[in-house]
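Trainee: Next come a sequence and a model predicted from it.
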Amino acid sequence: MAEDNRQFDANKKQVSLKNLYLDPNNFRLIHEPNYVEVSEQSFKDKSVQHRTSQLLVGHKNRNIQDIIDSFKANDYLPVDQIQVRPLDAREYLVVEGNRRVATLKYLQSEYEQNAIDIGKLNSDIFSKVPIVLYTDSDEMHHLTLMALKHISGNKKWGEWNQAKLLEKMHSTHGLSEKDICKRVAISKVELRRSLRALSFLQQYHDSDYGDQFKEDKFPIFREIVRNAALKDWLEWDDGQYKSQNAQNSGFLFSLISTEPLENEDDEGSVSYADAHLEPALVTRDDIRLLSQIINDEKAIEQLKLTRDINAAYRSSNQMFREHQQAAIKSISNEIDTLGQMVIQGDSLPDLESALGRLQSIINRAKASNLAGVEQKTVFHDRIDAHFSELLVSNYKRLQDLRISKLSRINLFTGINNSGKTTLLEAIYLLCRQNDFFGLLEVIRRRGKIAEDRINPEWFIEQIPPEIDISGQFDKAKSTVQIKHYKEENNQIDKSFYLESVEISSRYAENSLKSLTRIFKGRERETQADRIKILCPSVFSSPFFLNEPHRYAQFHYKSVQSKSLPKIVEFIREKVIGTVEDIRLADEMQRFLVTDRVFKETLDLTGYGEGLQRIFFISLLFASAQNGIILIDEFENAIHTELIAKFAGFIDELSKLFNTQVFLTSHSKECIDAFVKNITEINELSACALVENEDRIVAREFTGKEFRRLVEAGNVDLRRAK
């Protein structure tokens, strides 16, 4: 008789509970950490049965408490059959009903040894358990029984357990896909999805992260292999059920796993810290989001930086496209509706106005494919020289201010309102070139306003009438000019339009321009052929808006560059000797300190502001590699005794990351600290901003010049004339 139509001999009887043996290879148990597959010869071994019982019962009866409660309340009701097969003449292996048998064994033991109350459960059940005996020894029959109940039936197992049973039917017993689907009553789609997921899981097991697998990850693998975009990205081979792109699959495996953090000592030896980064992808929804941004380089870089799939999605063009497509679809539907109506003559002006606005959008889209999208790249990945000179022709109080003795570390000082912070802003704007977000950052952070709370009218009021800044960067001239005005463009919707911001920039032979229209009550629009920046730039000021998510990004870069242990070591050796580690802790973006004095980790905010400022400034450098850092009021909150030590560490970090540093200070101790602690004095410059005939001018000194002045006497750069 054909395999599919075989008949199996079965009969009902009652047997003693002691003659029933739990199945140690039950597929319900394969996800348990202590699960071990055993041979049939060992099924009756006491240690095997004890372990199987423990796995089925769970900690404090967690896995069987529902059955215990049912038995006590209702007695034993043979609603579901206990199916067994013979081991020998009078002993049987439970094929189906292992959890119920384990519950009965537990209750029998407690009843006979501890006299517990078993409620309405009749104790006769312990010697007369109703079973259905199958005499056929074919394992496929027993697998089919389990599959019918726990895959296609009403007592479904978890996806991992289901998949492993299907795999055994297919791989171990050689059943065809058609036979399995017919036996188990599932579709070929479901079967193949499970087999693909198991195959991809094997690649995960073979990876560096394979020891992290738990059965609750399996739904993620099923979601991956059902997703067409991810399969294309993985270069999935449906013949071998395997990803052919090792780099992409490795990256994906890292996202669904915890990522250990490395510590590197001064000799380059690497050790692994107890701390780690949590998985970036933990649910099916996370996988679906990933599939939508997988080909968006900007979003993937954000994902690598933050390990936050939602932040990556928000940074992608996908949200913009979805909003745009929804708007276009809505317009199309409304046009269809209008087409079915009789239009009155007095409505024609409104229709013509709408047509004009729509045509304006079409024209703008043809002229630029960057509307509403932020795109930034640097001119060079690696630079040989930073800024060697600056000219602030027009920015706020600074007019025709020239600085020509710049070096790797640059100190600016002066009395209050002498333009120190303004100078740092000018340098930052020059770095950002035709990037509108550079101007936005400077204005909103000085105003201590979050990006989503900017009043567009207030923003326009803060923009100087004209901005003109230039400099020599990496041996090439760079300029940026910014102005804002009202466009005389009849195609702009004037009911919302406020003003336009035009940014013109030039670096070497590269001329760029961007135009951003500011509206009230709707998103701004940016048009540009491309947007480029000179280099990475980070601006830190104790007077700016504090945004914790930025420091989370700085922390990740420091971890990635392996500079975080160096920062913690400096704090331990120079600031607080009991600090062992500082790590980003959770989604609240708190930093927790491991301190030998305390049993529990402490929030960094529980320490003094000086320690916090030292830590946060140090984090900036990895994010400004091959770029610049601007630090306003460097000495703010830092104790005088620490300034000299920290100055030396700033010198060390700037060399490590090839970073040019610009900092302002009111403190003579701070200025002298850099003069005395920088290792190469020719890599330092000092500049005093002083007022001269209603203009701010620069009094400049090279490091060597200023050191000679300091050594010659008690010179105070702040009071230079």
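Mentor: That came in fine, so what should we check first?
Trainee: going forward, measure contacts between C-alpha atoms and count neighbours the same way
Mentor: Fine.
Trainee: Can you list the neighbours in contact with the strand or helix carrying Phe459?
Mentor: Of the helices and strands defined by DSSP states H and E, Phe459 is found in helix 456-462. Helix 456-462 has contacts (Cα atoms under 8 Å, 6 or more residues apart in numbering) with Ile443, Arg444, Leu498, Glu499, Ile518, Phe519, Lys520.
Trainee: which is the next helix or strand following it?
Mentor: strand 466-473.
Trainee: what packs against the helix or strand just after that next one?
Mentor: Going down the chain from strand 466-473, the next helix or strand is strand 476-485, by DSSP H and E. Packing partners of strand 476-485 (3 or more Cα pairs under 8 Å, 6 or more residues apart in numbering; DSSP states H and E): helix 420-432, strand 466-473, strand 497-507.
Trainee: if we go to 10 Å?
Mentor: Counting contacts by 3 or more Cα pairs under 10 Å, 6 or more residues apart in numbering; DSSP states H and E, strand 476-485 is packed against strand 387-395, helix 420-432, strand 466-473, strand 497-507, strand 510-519.
Trainee: what about versus this one:
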Amino acid sequence: MIPSIGIKNYRSLFNLQIQSLGRVNLIIGKNNTGKSSLLEAISIYINNADLNWIFTLLQERGEHYKNSTNINNIESNLKSFSSLFFGREISFFNEDHEIEIGLLESNLFGVQISSDSVIIRLVKYVEEVIKQPDSENKDRIITRRKKIILDEKDETLFAESTIGIELKSSDFYVIIPIETERNYRIFNYSQSKPIDNIQFIRTRNIESELNGRLWDNIALSRKEEFVIRALKIIEPKIERLTFINNNTAGRQERIPVVKLENELNIIPLKSMGDGINRILTIILALTNSDNGYLLIDEFENGLHYTVQEKLWNIIFDLSNQLNVQVFATSHSLDSIKSFEKIINNQVKIEDGKLIRLDNINGLIKPVEYNADELKIATNQDIETR
């Protein structure tokens, strides 16, 4: 689990430090307080600054730009990457403008991001040709990318330089060029094993394609029972669930269908409303995140307030059984109240954590609530959002 998180210069988060995280974390705040940015930053850290994942985030935000001929070029790629940085400001030489995400640690200078952080920045570099002897003592020609630093006076270097994105963590370092028509998804540079047990649920209520794949992963296992249990929050008569092929308007897709108690016909889950489909997406993602992480943007989407406490109860239960750390955002008072009831009445207090993000003169600041503070706030109708 991630015990804390520090984020510098990522989107709207200039310098955010959250010093304590739980197993299930609810992140609240008004619009434009960086809730989604916090989820994204956590996912980048978990994925070890994987460039494929970063491009996925850009595409989800509609910030993977192309030029008029639908081809990536240096200008459009630079525009895409600049959207990751605080204020969309980039500097090729000033490290104060780099994105840094990592755990927090205390030292002589106070609480800071640890050296195991991931760092993202845009740089200017030149390619150097180097001769290295091989095992047979013969020269081997390799090309190395050398980052240009500000105090280098060689004007030739600047003239020959190009722009790249620098990615580094405790176990890798790479500069990847921003070039025309480059397929960034071919890169596999990290020495760490890719994380496959992280699920990121967006604000959409129905994720048909994703849900089908996640269901296949748990089919015929005991996890099917977890999914049925969650769906029964809304429809107690559900007995079974499966996915079938459906051809609608010439488009082939797999859709979830359910069998109800004492009913002969199967029923498409889409016909039962947004809420039950949102629950399906959340629980399928959770049951596919063993020993990993689940991130949910706008938890309350499609969910009536009467079902939220029951769903939180299942999330706390399964996150403990499957060893999953959960991060969810919300700006719903109903979500906050139902979350508070769970952490004060039914689970270990340390399992749940509520963090409020405030926008104070353009800077995002966190306020952390323990269980007792949250109980007092909700009982007295103190504004926590």
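Mentor: Looks like it arrived, so ask away. For clarity, every value in this text was computed on a predicted model and none was experimentally measured.
Trainee: right, and the helices and strands packed on strand 476-485 of structure 1 - which one's nearest Thr306 of structure 1?
Mentor: helix 420-432 (22.3 Å; Cα to Cα).
Trainee: could you give the angle of that closest one to strand 476-485?
Mentor: 100 degrees (axes from the mean of the first three to the mean of the last three Cα atoms, to 10 degrees).
Trainee: Which of the residues in the helix or strand that helix 420-432 of structure 1 is followed by are classified as buried?
Mentor: Remark: after helix 420-432 of structure 1, the chain's next helix or strand is helix 436-446, criterion DSSP H and E. Across helix 436-446 of structure 1, burial judged by 16 or more other Cα atoms under 10 Å covers Phe436, Gly438, Leu439, Glu441, Val442, Ile443, Arg444, Arg445.
Trainee: Check the burial of the equivalent of Arg550 of structure 1 over in structure 2 by counting its neighbours.
Mentor: In structure 2, Arg550 of structure 1 lines up with Leu210, judged by TM-score structural alignment. Leu210 of structure 2 sits with 14 neighbouring residues when counted by other Cα atoms under 10 Å.
Trainee: List the buried residues in the helix or strand where Leu210 of structure 2 lies.
Mentor: Assigned by DSSP H and E, Leu210 of structure 2 belongs to helix 208-218. By neighbour count on 16+ other Cα under 10 Å, the buried set for helix 208-218 of structure 2 is Ser208, Asn211, Gly212, Leu214, Trp215.
Trainee: who's in contact with that helix?
Mentor: 199, 201, 223-224, 227, 241-245, 253-256, 270, 277, 280-288 (Cα atoms under 10 Å, 6 or more residues apart in numbering).
Trainee: Quick check, central residue of structure 2?
Mentor: Geometric centre of structure 2, nearest residue: Ser43, 3.4 Å, by Cα atoms, centre = their mean.
Trainee: Show me what the helix or strand hosting Leu157 of structure 2 is packed against.
Mentor: Element membership of Leu157 of structure 2, judged by DSSP H and E, is helix 155-160. Applying 3+ Cα pairs under 10 Å, 6+ apart, one finds that helix 155-160 of structure 2 makes contact with strand 118-133.
Trainee: Now the element after the strand it packs on, going C-ward?
Mentor: Past strand 118-133 of structure 2, the next helix or strand by DSSP H and E is strand 139-147.
Trainee: other SSEs contacting that next one?
Mentor: By 3+ Cα pairs under 10 Å, 6+ apart, strand 139-147 of structure 2 packs against strand 118-133, strand 162-168, strand 173-177.
Trainee: can we see that at 7 Å?
Mentor: strand 118-133 (3 or more Cα pairs under 7 Å, 6 or more residues apart in numbering; DSSP states H and E).
Trainee: Please spell out which residues along the strand it packs on are buried.
Mentor: In terms of neighbour count (16+ other Cα under 10 Å), strand 118-133 of structure 2 has its buried residues at Val118, Ile119, Ile120, Arg121, Leu122, Val123, Lys124, Tyr125, Val126.
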